[in-house]
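Visitor: I'd like to go over a predicted model; first the sequence, then the structure.
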Amino acid sequence: MRPTQAVARPLTRRIMQGAAGRYTVYPNRLHNRSIITLKDHLFFSKAVAEGAGRNGSVKSFGDAPLDLKLAMPKVAGGKGDGQNPEQLFAMGYSACFLGALQLVGARAGKKEIVDKAKVHATVFLGHPTDANMEGFGLRVELTIEGCEDDALIQAAHEFCPYSRALKHGIDVKINKA
């Protein structure tokens, strides 16, 4: 099945300026979920994006630096000759969820059940159904292969930082350099 051609809507002044110039507040939207905050950190990752946004480049730093050319997918009107943020998100989420699944499996004494599991992540970029929200949104589907234990899969979903971020929200700070 081939995805449909993406249609980009122009950004309005409300989106570009946002509340206090930092982020957008959507009127008539209630957010009744908690935000995960950290008491410490065990690790951090740093990356920088530059150039023409989704057609620019992104670099990470650390033990094994990564330098990628970004490109809009062909189906979205781009050249498709580079990676896109949704690919990177899918890769990170699937790897993180697999790690969480293997950890909870080992803790439950069911290591052999999850040893050969695979996690497939599909990240969809599209327009939100909420008419008051402009721009784009994401939807994620995870498919677990090689593990039929629903309790382990649910435990991994509760443990995985990506799942937690999407379910509960995360603390995001925007700073000027």
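Guide: Perfect, I can see it now.
Visitor: can we go C-alpha only for contacts and neighbour counts from here?
Guide: Noted.
Visitor: I would like the residues contacting the helix ranked longest in the chain, please.
Guide: What stands out as the longest helix in the chain, according to DSSP state H, is helix 85-107. Outside helix 85-107, the residues that touch it by CA atoms under 8 Å, 6 or more residues apart in numbering are 54, 70, 111, 113-115, 117-125, 142, 152-153, 155-157, 159-163.
Visitor: Helices along this structure, start to end?
Guide: Along the chain, the segments classed as helices by DSSP H run 13-17, 85-107, 111-114, 150-159, 161-168.
Visitor: now the residue with the largest distance to the centre of the chain: how far from E158?
Guide: Most distant from the centre of the chain: G109, at 30.0 Å, with distances by CA atoms, centre = their mean. Note on G109: its distance to E158, by CA to CA, to the nearest Å, is 18 Å.
Visitor: cool, and V114?
Guide: 16 Å.
Visitor: Counting neighbours, go ahead and name the busier of the two.
Guide: The neighbour comparison of V114 against E158 (other CA atoms under 10 Å) goes to V114, with 24 against 16.
Visitor: one more structure, for comparison:
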Amino acid sequence: MAYKTTATTKGGRDGRSSLEEGKLALAMALPKDLGGSGDGHNPEQLFALGWSACFGQAILVLAKKHGLDGQAAKVTCDVALNTTDGFSLAADIKVALPGADPAKLQALVEEAHQICPYSKATRGNIPVTVSIA
């Protein structure tokens, strides 16, 4: 194992979440769209943050192989919570890299989706679209 972290939440979606290391603690709140106050963060936001950062690192690792400079890449991850037929997630990842050849960028994004740990963890479990912007 290369790395491990631990988070604890008390109070669910209207509680408080913190990392064991003490470097981050967040008030959680049910989104207004779901009838909550929206005065805090929610798991979908945190998942989107983590996935966009992780996917961005995969872009950086692979960019040179594809003849691109990944430093300027911008990864946007939309995470949706669906409430029809129970609860489920869906994600849409868009990668923008100004001035990049679209074919090279598309190949890079597809390969990044294969190695990103978040992409691996969700593969076959939730609908995910990956595209270039």
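Guide: Received it, and whenever you're ready, just let me know what you need. A quick note: this is a predicted structure, and the numbers were derived from the prediction, not measured.
Visitor: picking up where we left off before, just the buried ones out of the contacts of helix 85-107 of structure 1, please.
Guide: When those are checked for burial by 16 or more other CA atoms under 10 Å, the buried set is 54, 70, 113-114, 117-123, 152-153, 156-157, 159-163.
Visitor: I'd say G137 of structure 1 and V123 touch.
Guide: No - assessed by CA atoms under 8 Å, G137 of structure 1 is found out of contact with V123, at 10.1 Å.
Visitor: Give the equivalent position in structure 2 for G137 of structure 1.
Guide: Counting by TM-score structural alignment, G137 of structure 1 corresponds to S88 in structure 2.
Visitor: Distance-wise, check the nearest residue in space to its match that is not next to it in sequence relative to G15 of structure 2.
Guide: Among residues not flanking S88 of structure 2 along the chain, N82 sits closest, at 5.1 Å (CA to CA, 6 or more residues apart in numbering). N82 of structure 2 sits 21 Å away from G15 of structure 2, going by CA to CA.
Visitor: Run through the strands of structure 1 in chain order.
Guide: Taking DSSP state E to define them, one finds strands in structure 1 at 46-50, 57-61, 67-69, 118-126, 137-145.
Visitor: who does the second one touch, helix- and strand-wise?
Guide: In other words, strand 57-61 of structure 1. strand 46-50, strand 67-69 (3 or more CA pairs under 8 Å, 6 or more residues apart in numbering; DSSP states H and E).
Visitor: That one maps to which residues in structure 2?
Guide: With TM-score structural alignment applied, strand 57-61 of structure 1 matches the range 16-20 in structure 2.
Visitor: Which stretch among the helices and strands packed on strand 57-61 of structure 1 is buried most, on average?
Guide: Compared across these, strand 67-69 shows the largest average neighbour count, a mean of 14 (mean count of other CA atoms under 10 Å).
Visitor: Against structure 2, what's the mean shift for that strand, could you check?
Guide: Aligned to structure 2 and superposed, strand 67-69 of structure 1 gives a mean residue distance of 0.2 Å (mean CA distance after the TM-score superposition for structure 1).
Visitor: Can you list the neighbours in contact with that strand?
Guide: If you take CA under 8 Å, 6+ apart as the criterion, strand 67-69 of structure 1 is touched by 55-60, 82-83.
Visitor: give me that answer again for 10 Å
Guide: Outside strand 67-69 of structure 1, the residues that touch it by CA atoms under 10 Å, 6 or more residues apart in numbering are 47-49, 51, 54-61, 81-84.
Visitor: what about burial for those, which qualify?
Guide: For the contacts of strand 67-69 of structure 1, a burial check counting by 16+ other CA under 10 Å picks out 49, 54-58, 82-84.
Visitor: which one in structure 1 is aligned with F55 of structure 2?
Guide: Taking TM-score structural alignment as the criterion, the aligned counterpart of F55 of structure 2 in structure 1 is F97.
Visitor: where does that match sit relative to M91 of structure 1, distance-wise?
Guide: 10 Å.
Visitor: who's more crowded, these two?
Guide: F97 (26 against 16).
Visitor: I'd like to know which of the helices and strands packed on strand 57-61 of structure 1 is closest to I15 of structure 1.
Guide: Proximity to I15 of structure 1, assessed across these by CA to CA, is greatest for strand 46-50 (20.6 Å).
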